[in-house]
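>>> The following comprises the amino acid sequence and a computationally predicted model.
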Amino acid sequence: MKVTVNPGKLKGILYAPPSKSVMQRYLAAGLLSEGTTIIRNAGDSDDETAAMQVIASLGAAVHTESKGIVHIRSGGQVSPSSGYIACGESGLAARLFTPLAALAAVPIDILGKGTLLSRPMETLIRSLQAVGVTVKSSGGRLPLTVTGPLAVRDIDIDGSISSQFLTGLLFAFAAAAEKPVTINAVNLQSRPYAELTLQVLKQFGWDVDMQDDTFTIMPVHRVAADRQVAVEGDWSAAAFWLVGGAIAGSVQVAGLELDSLQADRTVLDALKLAGIAVESNPDFLRSACGELQSFAFDASHCPDLFPILSILAAAAKGQSRIMGVSRLLHKESNRAKAIMEMLEQFGVTSFIAQDTLHIEGTGRLQKAEIDSFGDHRIAMAAAIGAVIASGPVVIHGAGSVAKSYPRFFHDLASMNIELQIHK
């Protein structure tokens, strides 16, 4: 799909879509909990849909009662109904649910498609092998075949690539632990996502403690129970609108929790560094155009902010620096390269030195044709950049937004921006 976005001033109010990070963790918890789990404000992105299909393949009964409400009925055990799980293009689904699949003593194929097939899984494979799981892989990438059962024991894992591997092991260990056990995540990155995992585990009755990079899982006798949870708004998605308001117009975003553990809540810190004070009240956040200044921001623990912060930097005159580029290598695209090519098409100079992306902000972008490289966050960042461009911006591969935010272009149009969608 190709979309042409015309420059303009953003104006209006919208609700942040549900957090797919929280949603997928709730799905995992529902699978491993005996009884019925009702998830409200559930999302319908491609990643969330894939995760629902995964837990159904692992033994849960899943159905959508109405838009935004999902029912999960589970016996609390992984009981595969087929010999595979299909994770779509979701890196979190693959890394979260593979350890859960390995709780079963039967071979299970872990399948993916698109860009997920090129994302490395060596850390996950080594971690599973260390706890007795047999793993067959395609050169350290999907598809995998895992044969359990996973043996819960003290383990050290590499946390430098992604915290998603840790999240999967925490859920598996919590479900199966019969005595206290520890996971030591060496050089843990994306720490807020690990904290989010602990929050969900505790919400569902498991006992997990975090001290520095060491996680202690205690055995817990859990009884059958019915639970209701609601998915909070997605700070990753909201970041696009908050930056959009800061560079062109005035935007109100509702449905966000200010005390959220989501890593991308730190977009507020980045905006403050850029000279924008986001107005906060009980009902919504308001971001409005102001005098932008160049900034320096460490995105090592929130790498998903890189694309939209690069647009913020381009809109601020002077050189801005965003640290943590090494975290971008294994995303839906080679994200550092994709960001730099997007900026180049917009007429903005950038370069990488010492794990830092340097951006020479111009205050205004030129009209352009942007290749999203199939990366949803590049497509959305390019669309926000288009509002301050000198003319229409054509975004190729814009359909990739369905991965995380299917309504993105609908919401953009509702914010006073003219656009054309070419199927």
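Arrived safely, thanks for sending. Note that this is a predicted model, so its numbers are computed, not measured. Numbers count the residues shown, from 1 in each chain.
>>> Please count neighbours and contacts with C-alpha atoms only from this point.
Will do.
>>> could you pull out the strands for the stretch 101-250 of the chain?
For the stretch 101-250 of the chain, the strands defined by DSSP state E, counting those that start in this stretch cover 107-111, 134-136, 144-147, 155-158, 181-186, 207-211, 214-218, 227-230, 249-254.
>>> Quick one: closest of those strands to Pro99.
Nearest of the strands of the stretch 101-250 of the chain to Pro99, taken as Cα to Cα: strand 144-147 at 8.7 Å.
>>> Tell me how far the closest one lies from the chain's centre.
25 Å (Cα atoms, centre = their mean, to the nearest Å).
>>> same thing with stretch 186-195?
14 Å.
>>> first vs last residue of it, how far apart are they?
Distance between the boundary residues of stretch 186-195 (Cα to Cα, to the nearest Å) amounts to 15 Å.
>>> Residues touching it, excluding its own?
156-164, 166-167, 213, 261-263, 300-302 (Cα atoms under 8 Å, 6 or more residues apart in numbering).
>>> and if we set it to 7 Å?
156-163, 167, 213, 261-263, 301-302 (Cα atoms under 7 Å, 6 or more residues apart in numbering).
>>> hold the first one in mind and look at this next one:
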Amino acid sequence: MDVTVRRAPKGLRGTITLPADKSISHRSVMLAALAQGKSRVKNFLRARDTLATVRCVRALGVNIMDNGEDLIIEGRGLGGFLQPEDILDCENSGTTMRLMSGTLSACSFFSVLTGDSSLRSRPMARVVEPLRLMGARIDGRDGGRLAPLAIRGGNLKGIDYTLPVPSAQVKSAVLLAGLGVEGETVVREKVPSRDHTERMLAGMGAEIFAENGVIRLQPGRELEPFDMSVPADISSAAFWIVAATLVPESEVLIPGVGVNPTRSGVLRVLASMGARIELQNQRVVGGEPVADIRVVSAGNLIGTTVAGEIVPSLIDEIPVLAVAMAMARGESVVRDASELRVKETDRILAVCTCLRRLGVEVEETEDGFYVRGQGRLTGAKVDSYGDHRIAMAMGIAGLVAEGETIVKGAEAVNISYPGFWAELARFAGR
């Protein structure tokens, strides 16, 4: 599907209600399934990725009821999953496959995880290796480096594991496996990654402690069910924050957004570029920091450098940050972001190719890119490469580009934000 976007005829004004946080939605279903009793999840994200998680969990014998508003999950407790009758299809969701690998490694039965062609090309060794160290028997293509993954779990032991690269998915997989092991599980991270799993486990009564980059989990304690409301997704908010920053005479309010410090690096970077962003009504909801975000158009932004420890806190927002960089004055640099190479597509290549199509001078590097900001974009035909974040970033670029911008493969937004194009049309006054 192609979508045509034209320059916004006037400032963006009003309130935007966002989809729920994708990372937290995934975890809410998986962890509720492991609890002893019935949990309720309000404001669950119903998108392609998260619904893949729901189907996989149901295939393990968990009763999940969707009344159109809430999900009610009847947890089976630790060790209560049933052997699935068929292969578990994670579709395009790396979170589903990697976190389910941890959960299934603690189960004393055989299971197989697969996904679409994109997911089957993404690296799985990073999660397979620590799970094997815990005692899981996991095989797959290329020695277990690629899906499908065949897992024979059970009889695991705790390990002391240092993450070689910052990865909340790997950390979470080890912790989920650690719920059903013998002995303590320790995960050490040199650079902080998103901590939704640790927060949720602590709220469910798990004996888990995190300090100075070291997470310790003691097994054996049954998890308590919960009643939670998932906050709005900071990754989805980033597109509208950039749009309101770039389109003149804009003023936008985005209520109820999760602003967990391990996820909100995009706010710090945009502020350093000159964006006018205000966090209002800050509070804690279900253990997660939440705020209403007010954005006012900022005029000329200045170039910036994104590198080092801040990268994991904004890795998913780099495609739309690149649009802001292209509209800024001066050079911007992204480094230490090689993880972008192994997302739904090679996002470094995709971002650079799309920006060049829009008339931007950009140089690709092994772990990032250089953008020479020029304050203008020229509409063109660009490809999403089947990646939801590339598609949405190019939609935002179209709001400030001269002429028409045509986004090919626009249906990719269904992975995380099914209503994005309708919201863009409404908000741009069309």
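Received the coordinates, thanks. Quick caveat, the model's predicted, so the values are computed rather than measured.
>>> Overlay them and tell me the TM-score.
Superposed pair, TM-score by TM-score structural alignment, normalised by the length of structure 1: 0.92. Supporting alignment: 410 aligned residues with a Cα RMSD of 1.9 Å.
>>> re earlier: which one of the strands of the stretch 101-250 of structure 1 lies nearest to Ala368 of structure 1?
strand 249-254 (21.1 Å).
>>> where do the strands sit along the stretch 251-400 of structure 2?
251-258, 276-285, 288-296, 305-306, 329-334, 361-365, 368-374, 381-383.
>>> quick revisit: could you identify the buried members of the contacts of stretch 186-195 of structure 1?
Taking 16 or more other Cα atoms under 10 Å as the criterion, what is buried in these is Ile157, Asp158, Gly159, Ile161, Ser162, Ser163, Thr167, Leu261, Gln262, Ala263, His301, Cys302.
>>> Adding distance to Leu14 of structure 1, write these out as JSON lines.
Below are these laid out as JSON lines (distance: Cα to Cα, whole Å):
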{"residue": "Ile157", "distance to Leu14 of structure 1": "40"}
{"residue": "Asp158", "distance to Leu14 of structure 1": "39"}
{"residue": "Gly159", "distance to Leu14 of structure 1": "36"}
{"residue": "Ile161", "distance to Leu14 of structure 1": "34"}
{"residue": "Ser162", "distance to Leu14 of structure 1": "31"}
{"residue": "Ser163", "distance to Leu14 of structure 1": "30"}
{"residue": "Thr167", "distance to Leu14 of structure 1": "31"}
{"residue": "Leu261", "distance to Leu14 of structure 1": "21"}
{"residue": "Gln262", "distance to Leu14 of structure 1": "19"}
{"residue": "Ala263", "distance to Leu14 of structure 1": "21"}
{"residue": "His301", "distance to Leu14 of structure 1": "27"}
{"residue": "Cys302", "distance to Leu14 of structure 1": "23"}
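>>> In helices, which of the residues you listed fall?
Thr167 (DSSP state H).
>>> possible to save the strands of the stretch 101-250 of structure 1 as JSON lines with distance to Glu279 of structure 1?
Shown next, in JSON lines, are these (distance: least, Cα to Cα, whole Å):
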{"stretch": "strand 107-111", "distance to Glu279 of structure 1": "44"}
{"stretch": "strand 134-136", "distance to Glu279 of structure 1": "50"}
{"stretch": "strand 144-147", "distance to Glu279 of structure 1": "47"}
{"stretch": "strand 155-158", "distance to Glu279 of structure 1": "39"}
{"stretch": "strand 181-186", "distance to Glu279 of structure 1": "37"}
{"stretch": "strand 207-211", "distance to Glu279 of structure 1": "33"}
{"stretch": "strand 214-218", "distance to Glu279 of structure 1": "36"}
{"stretch": "strand 227-230", "distance to Glu279 of structure 1": "25"}
{"stretch": "strand 249-254", "distance to Glu279 of structure 1": "9"}
